[in-house]
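>>> sequence plus predicted model, see below.
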Amino acid sequence: MKRAVEKPRFDIFKFTPPGPVAASYIQSEGPIDLILGPWGSGKTVATVFKIARHSSNLFPVCKDGVIHVRCAALRDTYREMAKTALSSWHEFFPKRGPYTAQEPGAYSGGQDRPVKHILEWNTIRQWPEGPKETLVRLEMEFGAIGNENLDSFFKGYEISMGWLNECDLVDESVPGRLYGRTARFPPRVEIMEWEGDRLGWEKDPDSGIDVIRLPRIIMGDYNPPDPANWTYKRHIEEPEKWPGFTFFHQPSGLSPQAENRIGKSRSQYEEEEQAFGGSKHPDAQRNVHGKYAAKKQGTVVYDQFDMFRHRSDQNLDPVRELPFYMGFDAGGTPACAIGQFMPNGQLRGLREIVSLPDTVTGPERFAAAVMEVLLRDFAGMACAGAWGDPSAWYGADKEHGSLAFMETVAQALQVNIQPTASNDIQSRKEAVEWYLKGNIDANTPRSIWDPRLKYTIGGFASQYHLTKQATEGKTDRLEIAKNHYSHIHDAWQYLCYGYRGPRAVRDEAARMGRPTNVVPMRSVQAKTDFDIWNV
């Protein structure tokens, strides 16, 4: 057995985390923990100490009296690895530092090839007889995926945990592949049996024998990329599909809650913001404010949207004692927005119904999809107002009894849908902006949005943007790029403009619908091709 007293003690408790978000990230025990934030917010340093913490506290003592841990740190290229993760690692664990193992080959590699660094230190661990100084032996392996075949790359990996530095730059399958190689070190037969009381037991799928359950952790750090990246999909758009992922999102570098102020000052972030071209520039949004932002050309319309403040951290259910309101966009890919206005004036964005991007949908099928949502989530509640695109009331052949798009939807839903007084895009946009700009009080934003609103939030973040011509100032009109995010945002604009702005209505539209506008307490079945993000 190795003598623990021969090694220095590594006191992880002397480390001060960059901030509360980073502290939660360091303490989290997986399965897959990812931290994102602006440049210089301490993400990489936090990951270094997360590895050290788990090595000292979490992994089991083996029969030789040593805590054996193996961690793989991966990046897209070796040169980028050397500039980022490896550089930060050496700040706390130098090649010839006090924690490097005193044996040949304890540090090897480099120069566009893998690096291996074996470290040893003492920590205090609980043994059956009480607290005891125990040796930790950590094998760090730094590598790069590059253009290698992923199946070949991961074959044979046997690790305790893994680190994906700048994880947005690797293929979206890498976290899962790397996770599949965890819990393979140390071998279970080498672990002290009494560790099973702490870690638990599980049945080995191959032998059917009960074995000690090993921790399985993948961690990663990154600056928020373009929303087209896989990290955005798992963090914002479809978190319910990826329950193993936990995201730790640090505040803006200019926020009063900014992290790592010791390492990077507010004035440095302000200088960077100006160098990028101002707060609205995508690079400033990503690297200064820590927000997802589109790299493609086109100015985001709602730069007031703040993912920290406006996106709810939990699903929002309707307040049944209050009425709800609806906004409709017509056309070949119609959309419906449903929200409530609280007594304090706050808008709560609750549900969205959108057509599939490649589907042209008529008013009957669209109404059926909306009715499914109303009956499921709003049954027995009153609709106090509904508004839509004024142009959707035109074009019907009145002489032969045909109805316009919005009239058909209104009759099918038995809801009074009113045309907004104007279809002016600037007025509609300002109606939504009013709910994004202000606060009810110091801690309450004027609007809050259900995290399941995939297209609404995606549009706010980046995808509801100006056309290239409008961005470059080649037209004096406010021109919006049409995509499958734009239709739901038109619907929210009609809702907010109808609620706040002029409420002139056509007599025919006003007379349509049930007198009380109450959703019936019944069920229907309707087949649709709709993409409904409202579960």
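Alright, I've got the coordinates.
>>> going forward, measure contacts and count neighbours with C-alpha atoms only.
Fine.
>>> so which residue is dead centre in this protein?
Of all residues in the chain, the one closest to the mean position by C-alpha atoms, centre = their mean is H235, 2.3 Å from it.
>>> so that residue, which state does it fall into?
helix (DSSP: H, G, I helix; E, B strand; the rest coil).
>>> next up, a second structure to put side by side with the first:
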Amino acid sequence: MTTRDLQIKRLNSPGPISDAFLQSRAFLKIIIGPVGSAKTITALRALRKVGQKQGGEKDAQGVYRRKARVGVIRETYPNIEKNTLPSWFDIHPEAHGKFTWKAPYTHKLVLILGVDPQTGKPNDVCDFEIEFRAIGDRSVEEACRGWQVCAVMVDEADLQPPDLLAFLSGRVGRGGTDTSKMVDPQIILSLNMPYTDNWVYELAMEGDIKELETPELLELLGDRPLMEVFVQPGGRQPDAENLHNLPKGYYQVQAALNKSRPDYVARMIDNKPVPMRHGQPVNPQFDYQDHVRPLEWDKQSMLIIGMDQGLNAAATFCQRTPEGGLRTLREAVLFSENGTLAKVGGKAFGQFVRYVLNENFPDVHPEYVRVVCDPAAWKAQDNADENMDWVRQVRKALGLWLNKAKSNSPSLRNGAIWQALDERGGYAVDPKCKHLIKGHLGGYRYMKGDMKDGETRGHLRIADTAYTHICDAEQYAALEGDHIITDLRGLPQFDPSKFVVESDFDIFTGA
């Protein structure tokens, strides 16, 4: 084989997010993007890149020869044929090497990585094999059995079973005949933005990787990160990726045709997470990319703890910026072992809030903490034992005074959050507030009202869901701050400099 036998195909870059994803060495890397953003072909390129990095040895002809076996898995073979293989054939046409259409599909290629400048003959090659498997009606364990690969890609990962990742973590890094030559084995996930109750959302957007964070794996990775997530811009954003490879108006036309499907437009076009919709969200202005980011505690500003009382009590830890913006830094929500909200009394809740306070805001001075709670808590009716005062229990366990929130009016409480969301830079929440974020994304929603034609419409009454308590807690905190209530009520702000006292009293003589 010489350079005359080589066919060079150049693949242009979809954009900077895709490029960063392609270069990532993380053991688990995830790319999330809208339809048409080239995330599938980018993930396949990343899979090939891992194969090209594998170690090898010189053969009898002096050619440095590497061996790499990688895999792709998704739910069915028809979906592999329809959606995954076309992207792979854009990289390596079926005629290249040997493609086998017997399940599992395999494609064997010789990748030319280097050429001798004197002879024009390859001096660095990779014997590359990619295998496409479908889970079908089998269990994940059966689908992954016997797989030994240096890297695997899960296409449309949100549609695959949640236990797939655990099985793949034991299969990656075992490809080839000599594992000592293994370089940067990877698991690669490609998908559209998942629903907020999907397992990939919890993994990618909330960073829930506890099951993977074993000491053995972390030691094995060395200087490599365990996980990196790459979220592409929405298709209608100015910095949208892969537009140069799409027809003009590609996303605008899709959005117009799917106007009646706002969830589809949000996920598939604008790349925004949404819940499985059961009613209209109370805070539709909330945007994950705009409003979720790591936040720093300002030790010189008041820390406001907002609480919603009851057996499913919750609390948020907030601050106001000098400009009046609302920042929610942490949340305090207790869950039971089965993942549902835990029912606790005032003493246990107060102790938990104290724990969160000490862990995240060490040495905070009590004068810089203001605790506000649902005014209904002082009625002491929403308790397991009405003879016990919930406020007193929490106050004693927390060690801080509890104040009544400025209002219990839903219009004012919601208005405080809407006001912050509507202002540029007015609202931000830390990614560690996982439960609250899910509430803003639609878990905190209006009740549905049935219509005569069988359809449903948003109802002004807010549904009692698992997210109601945490969102209410944030609202009580959001009412704190200069002019919040007066602004919400449309009243003029008091300006002390313009206050004039008309009196004959002489302050100097006292007469």
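It's in. Quantities reported herein were computed from a predicted structural model and do not represent experimental measurements.
>>> superposed, what's their TM-score?
The TM-score (TM-score structural alignment, normalised by the length of the second structure) is 0.80; 454 aligned residues with a C-alpha RMSD of 3.1 Å.
>>> to which residue of the second structure is the residue nearest to the centre of the first structure aligned?
Under the alignment by TM-score structural alignment, H235 of the first structure pairs with A204 in the second structure.
>>> what lines up with S24 of the first structure in the second structure?
By TM-score structural alignment, S24 of the first structure lines up with A20.
>>> need the contact list for its match.
F230 (C-alpha atoms under 8 Å, 6 or more residues apart in numbering).
>>> relative to S13 of the second structure, how far out is it?
Note on A20 of the second structure: its distance to S13 of the second structure, by C-alpha to C-alpha, to the nearest Å, is 11 Å.
>>> can you tell me the helix or strand for the residue lying closest to the residue nearest to the centre of the first structure once chain neighbours are set aside?
Closest residue to H235 of the first structure apart from its sequence neighbours, by C-alpha to C-alpha, 6 or more residues apart in numbering: F247 at 6.6 Å. Using DSSP states H and E, F247 of the first structure sits in strand 245-249.
>>> where in the second structure does that strand fall?
Using TM-score structural alignment, strand 245-249 of the first structure pairs with 227-231 in the second structure.
>>> what about that stretch, distance to the chain center?
9 Å (C-alpha atoms, centre = their mean, to the nearest Å).
>>> now swap in stretch 5-23 of the first structure and tell me
On C-alpha atoms, centre = their mean, the centre of stretch 5-23 of the first structure falls 28 Å from the chain's centre.
>>> and that stretch, what's buried?
7, 9-10, 17-19, 21-23 (16 or more other C-alpha atoms under 10 Å).
>>> again with stretch 254-272 of the first structure
Counting neighbours by 16+ other C-alpha under 10 Å, the buried set in stretch 254-272 of the first structure is 254, 258-261, 264, 269-270, 272.
>>> residues in contact with that stretch?
17-20, 22, 40-42, 250-253, 284, 288-289.
>>> hmm, back to that, the buried residues of stretch 254-272 of the first structure in helices, which ones?
269-270, 272 (DSSP state H).
>>> what's the counterpart of Q419 of the second structure in the first structure?
By TM-score structural alignment, Q419 of the second structure lines up with W434.
>>> and the helices in the stretch 151-300 of the first structure?
Per DSSP state H, counting those that start in this stretch, the stretch 151-300 of the first structure has helices spanning 174-179, 196-199, 230-232, 266-276, 282-287. These are given in chain order.
>>> wait, what's in contact with F21 of the second structure?
29-31, 46, 230.
>>> in JSON lines: those, plus distance to Q309 of the second structure, neighbour count and secondary structure.
Converted to JSON lines, the contacts of F21 of the second structure look like this (distance: C-alpha to C-alpha, whole Å; neighbours: other C-alpha atoms under 10 Å; DSSP: H, G, I helix; E, B strand; the rest coil):
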{"residue": "K29", "distance to Q309 of the second structure": "40", "neighbour count": "24", "secondary structure": "strand"}
{"residue": "I30", "distance to Q309 of the second structure": "39", "neighbour count": "25", "secondary structure": "strand"}
{"residue": "I31", "distance to Q309 of the second structure": "40", "neighbour count": "24", "secondary structure": "strand"}
{"residue": "A46", "distance to Q309 of the second structure": "49", "neighbour count": "25", "secondary structure": "helix"}
{"residue": "F230", "distance to Q309 of the second structure": "38", "neighbour count": "20", "secondary structure": "strand"}
